[in-house]
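Novice: any chance you can model this:
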Amino acid sequence: MMRRLLLRSFALRAVGLALIAGALASCGTPQASTPDGRRPAPPRLVVFMVVDGLPQRQVVDYRSQLAPDGLARFLDRGAWLSDAHYGYAFTVTAAGHASMLTGTYAWRHGIIGNDWRDAQTGELEYCTGDTRYSYIGNSTDKLDGTSPKNLMVETVGDVLKRRNPGAKVIGISGKDRGAILPAGKTGVAYMYMSKSGQFASSTFYMPQHPAWVNTFNAGKPADRYFRQDWRPVRDNAAYASSLPDEQPWFLAKGGKLPMTMGAAQDKPDGAYYAALLRSPFVDELSLEFARAAIRGEALGQDDVPDILAISLSGHDYVNHAFSAESRLSHDHLLQLDRMFQAFFKDLDTMVGKDNYVAVLTADHGFMPAPETSLAAGRNAGRVSGSAVLSRINAGLQQKFGPGNWARYFTASALALDHQLIAERKVDRLAVQDEARALLLKEEAFAAVYTRDELAGNTRAGAPLFDQMRKSWNAERSGDLQVALKPYWMFGSSTSTTTHGSPHPYDTNVPILFYGPRWVKAGRYSERAEVSGIAPTIAALLQVPPPSASEGRLLPLLAP
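Specialist: Purely as a prediction, here's the structure:
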């Protein structure tokens, strides 16, 4: 009942934009066509793959070491865009996964970060959190992701299912947000449970799992990696360009290959299952579960198109712990590449090599670790968010009197205390402007824009403004949107390095397509945006683009 009400509310909200999108589609949205000018039937299955935290530079740098039919299938026989970027500033996992299949950014889809503070209560809001629902057969914590409630717009899959009720849309990921957001409002999401090693959905989607999911979990596939080693796929010379293991600045212990899974445990337990996330094995499990989904749901087996979205989470965990410049990250990508080769072989058999389109992208890139940048002579470093907040409040107190005028950082913005401002009868704009001036005195900050500037689009064309505006949502964001200088990051007790900036190392991600019947092979060097993926997939499926989509079609549809 709750899900029906939520979907009805979403449908009413989207209907106006949907009508516009439908009208535009009927006026000649470009479609793939056969040599005789006829459009081919849509692919039976779109396999949409995400490598969490994969910067484009890694795909290019390691190209000579790729397997013959993994990523090379895209690079040698498919279409790849070498200058593809996110068009917004706060490049984090949830915002990226929300953008890919909606065709828009946080200013419209509302997923401004992995979490944020409620503007009224100050309570922490998780991007896919919804306490009305729980994981099936697994424990659920308050901030666990269980539904797409916070996603404000529709996805390609939602459009597909509205046009073709028999279509199936399934999202799979090691992270809840990596499964839920691409699956949209009407798909089904399954996520890896780091406490049990299972894959589970939530009661938002169904009361209980289908038989194929129970069968998969009953086999305890995660247990097979217990005491198994993650070993490099190539000899030591192949990693000469990458940082050696066990750098002194790695925050995560055990940053060395080979790495034994569960070495500190007597038997598989929660700590072991969680540790699999920072390895190739969680990605192998995700692809194995994807194979089970194809069989169990008969994906791609009829003329009604389906979408299978698979987000592979391990690379992000590895990069946070050891950096994208490390040998561990280098090898992790090579491991993924060989997994793709095996998966494509199975797709060719299970679905038919001419019946599906494969797409691969990433939710964000990765910043080089500050130590790497400093060694290269760059201005780089880490800044403490709590220390900055304290200094900003000290400066505001000098001008406006006692009180914590700045409440907290939320997503990529600073929130002011509007109640305090009203009680003291202080000019809000004056507090806002002073807070901006204080932030810009901080060494790490590159740009700061106010709520009024962002809402009114009054600084268009100013440095980073357009990107930052697309990360800011009027309902959910704070009062001063911020961006750090290149190679600077907010410090963390768990991450050696991170992402979340408007700089190219974070925005430049791969966009790769394969499907000879529908896609023109080749390298496309013109700049493109991730927002173009959704309308392009919609064109392949012969449905209108999502109602809030702002993306331009990617130039790779077969003529």
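
Novice: CA atoms for contacts and neighbours, from now on please.
Specialist: Fine.

Novice: which one is residue 63 nearest to, not counting chain neighbours?
Specialist: For residue 63, ignoring the flanking residues on the chain, the nearest one in space by C-alpha to C-alpha, 6 or more residues apart in numbering is residue 72 at 7.7 Å.

Novice: how about this one, so we can line them up?
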Amino acid sequence: MKQRTLLSLLFLLLSVQLQAQKWVKSNSTHTSTSYPKSVERPKLVVGFVVDQMRWDYLYRFYDRYSKGGFKRLINDGFSVENTFIPYLPTQTACGHSSIYTGSVPALNGIIANSWYDPTIGRDMYCTEDKDEKTVGSTSNAGQMSPKNLQVNTITDELRLATNFQGKVVSISLKDRGSILPGGHSANAAYWHDGLTGNWITSTHYMQNLPTWVNDYNALKVSDQFFAQDWNTLYPANTYINSDSDDVSYEGKFKGETSSSFPHITKQYIGKNYEMIKSLPYGNTMTIDFAKLAVQNENLGKDAITDFLAISCSSTDYVGHQYGPNSIEIEDTYLRLDKDLEELFNYLDKTVGKGNYLFFISADHGVANAPEFLKKNNIPAERYTTRAMVKGLDSLLSQKFQLKKAIVNIMNDQVIFDRDVIENNKIDFNAVKTVTINYLRKQRGISNAVDLGNLQNTTLPTELKTRLTNGYNPKLSGDIQIISNAAWYNSSSSSGIGHGGWYNYDSHIPLVFMGWNVKPGKTNKTYYMTDISATLAAMLHIQMPNGCIGSPIIELTQ
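Specialist: Below is the predicted model:
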């Protein structure tokens, strides 16, 4: 009996062992092919941010675009049609930071282009760093770094994922348009010095400019563009998607008596290199410089992924001066379209078509000039908050005997001098209540809300979310002013800007093209913060440490 039981147990153990061996054998093929032999990534990622590009520019000028520029993007790429900025204010520094961090001002610390810092008692510029020095110029335009950016970027994460073997190079006419996308660990970030006309950097990145940058600077390319003047690319009467050429609400260059074409720029040769930023040639120069970076830094030449961040800033300068309905802005985008086509052709040739991943987006949009809207029977006005500071000072002095309790109204936020209020032993909540009631009665103001008490404020969910995402308790002001739709805060009678939450400022383009991207589009709502999350998923790397976005599943599934 015992012998029979022992044989049964041996038989059972043998059966289990055989079944296990069969299972391993049958599943060994599946196990080895579930994961790739190596992680697939493109040779190069190109991030292309167009400063102040509204989403509708993709289609308003579509019929005039070439096949190889914006049309190639739309037809060969994947367009995320409903991409929005999820915070306030919609400004350049915030936009570049959010695209590359997947974060928002509440977390990343870049709450505006400049803000009042109570710890130092003065305004702080977003990329200011007095500890760094200019490289490539004798000016102080290079005393910059990403020090104020409190989280990392997708470019930092690519550096980490490749053990710092993948290169990151960032380029823009604006310092903030270059520094913030490059992140903390970029190999190089270059921007334009208006004093000398040079491309420069800071000691945060290097001690001396590379030879190829010095050689390019020696050419004084800006002067070559100035010599061309600025006339329309095509006959002026073909710009049927734009307003009249000479209108009072468009800005003028120094010495001009009219805002119409042609714009004579020869006067700037050797004298005012800052002016290249206000011409479409600034975009051309930026892209040409980026091509040289690809060539001289050997970007996309090996199996380790590199990242080239490009930001075109001239679109913003032209847009501010002339507005989104001007012939100047249409001409700028038609020229940018040709520049894009040349960039794509260059990348196809040097990196290889299908070997690079390209995406285009914008840091913010722009409002229509109120005068343009009014003459077409659409309600819009200009207003200014300058007089509101005096009015509030007078009111708070009368109500609470407070003198100079307001530091400023900046970025549409009221900033109080907390020390003045505390030293006078005045209830801060009472001061804020009086201020809010005053602001809500002002012309052009839709609402005013206490940023420190948003949870108890009645607002549409989307607006409350954007205010929350933009509020940094250490840096932000105390009360947010919300203007009426299409009303613009400006003491000038010409030009236009951005900064609000309305769609003209917050609806941005987002198109991916190239490596592993199938043509198509989605009308699902996504946000600027989803860009870096999507890149992380596509590249199989970690999201930036402050990222709150989600991958765009139509691109990653």
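
Novice: that older thread, was I right about the residue nearest to residue 63 of the first structure contacting residue 65?
Specialist: No: Residue 72 of the first structure is not in contact with residue 65 according to C-alpha atoms under 8 Å; the separation is 9.7 Å.

Novice: where does residue 414 of the second structure fall, helix, sheet strand or coil?
Specialist: Here residue 414 of the second structure is recorded as strand under DSSP: H, G, I helix; E, B strand; the rest coil.

Novice: got the contact list for it?
Specialist: 406-408, 477-481 (C-alpha atoms under 8 Å, 6 or more residues apart in numbering).

Novice: as CSV, those residues with neighbour count, distance to residue 528 of the second structure and secondary structure would be great.
Specialist: Listed next are those as CSV, based on neighbours: other C-alpha atoms under 10 Å; distance: C-alpha to C-alpha, whole Å; DSSP: H, G, I helix; E, B strand; the rest coil:
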residue, neighbour count, distance to residue 528 of the second structure, secondary structure
406, 19, 33, strand
407, 18, 32, strand
408, 19, 29, strand
477, 26, 23, coil
478, 19, 25, coil
479, 23, 25, strand
480, 25, 22, strand
481, 24, 23, strand
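
Novice: out of these, who's nearest residue 238 of the second structure?
Specialist: Each of the contacts of residue 414 of the second structure was checked against residue 238 of the second structure using C-alpha to C-alpha; the closest is residue 481, at 40.8 Å.

Novice: enumerate every residue touching the spatially closest residue to the closest one that is not a sequence neighbour.
Specialist: Using C-alpha to C-alpha, 6+ apart and skipping residues adjacent in sequence, the residue nearest residue 481 of the second structure is residue 448, 4.6 Å away. Contacts of residue 448 of the second structure were listed using C-alpha under 8 Å, 6+ apart, and they are 436, 439-440, 479-482.

Novice: repeat that for residue 488 of the first structure.
Specialist: When contacts are taken as C-alpha under 8 Å, 6+ apart, residue 488 of the first structure is in contact with 370, 380-383, 444.

Novice: so which of those residues sit within helices?
Specialist: Of those, the ones assigned to helices by DSSP state H are residue 370.

Novice: buried subset of the contacts of residue 488 of the first structure?
Specialist: Neighbour-count burial (16 or more other C-alpha atoms under 10 Å) applied to the contacts of residue 488 of the first structure gives 370, 380-383, 444.

Novice: if we can go back for a sec, what separation do you get for the residue nearest to residue 63 of the first structure and residue 340 of the first structure?
Specialist: Relative to residue 340 of the first structure, residue 72 of the first structure is positioned 10 Å away (criterion: C-alpha to C-alpha, to the nearest Å).

Novice: intersection of neighbour lists for the two?
Specialist: Residues within reach of residue 72 of the first structure and of residue 340 at once, by C-alpha under 8 Å, 6+ apart: there are none.

Novice: touching, residue 157 of the first structure and residue 308? I think so.
Specialist: No: look at residue 157 of the first structure against residue 308 with C-alpha under 8 Å: they stay out of range, at 9.5 Å.

Novice: and these two? Which one has more around it.
Specialist: Between residue 157 of the first structure and residue 308, residue 157 has the larger neighbour count (other C-alpha atoms under 10 Å), namely 33 against 26.

Novice: map that one onto the second structure.
Specialist: Residue 157 of the first structure is assigned residue 155 in the second structure as its aligned equivalent, the criterion being TM-score structural alignment.

Novice: spit out the contact partners of that match.
Specialist: Residues in contact with residue 155 of the second structure (C-alpha under 8 Å, 6+ apart) are 100, 168, 181-183, 185-186, 307.

Novice: now these as TSV including distance to residue 206 of the second structure, secondary structure and neighbour count?
Specialist: Formatted as TSV, those follow (distance: C-alpha to C-alpha, whole Å; DSSP: H, G, I helix; E, B strand; the rest coil; neighbours: other C-alpha atoms under 10 Å):
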residue	distance to residue 206 of the second structure	secondary structure	neighbour count
100	22	helix	28
168	14	strand	27
181	17	helix	35
182	14	helix	31
183	15	coil	28
185	12	coil	22
186	10	coil	23
307	18	strand	27
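
Novice: which one of the residues you listed is nearest residue 452 of the second structure?
Specialist: Out of the contacts of residue 155 of the second structure, the one with the shortest distance to residue 452 of the second structure is residue 100. That distance is 27.3 Å, counting by C-alpha to C-alpha.

Novice: got a list of what that closest one touches?
Specialist: 153-155, 180-181, 531-532.
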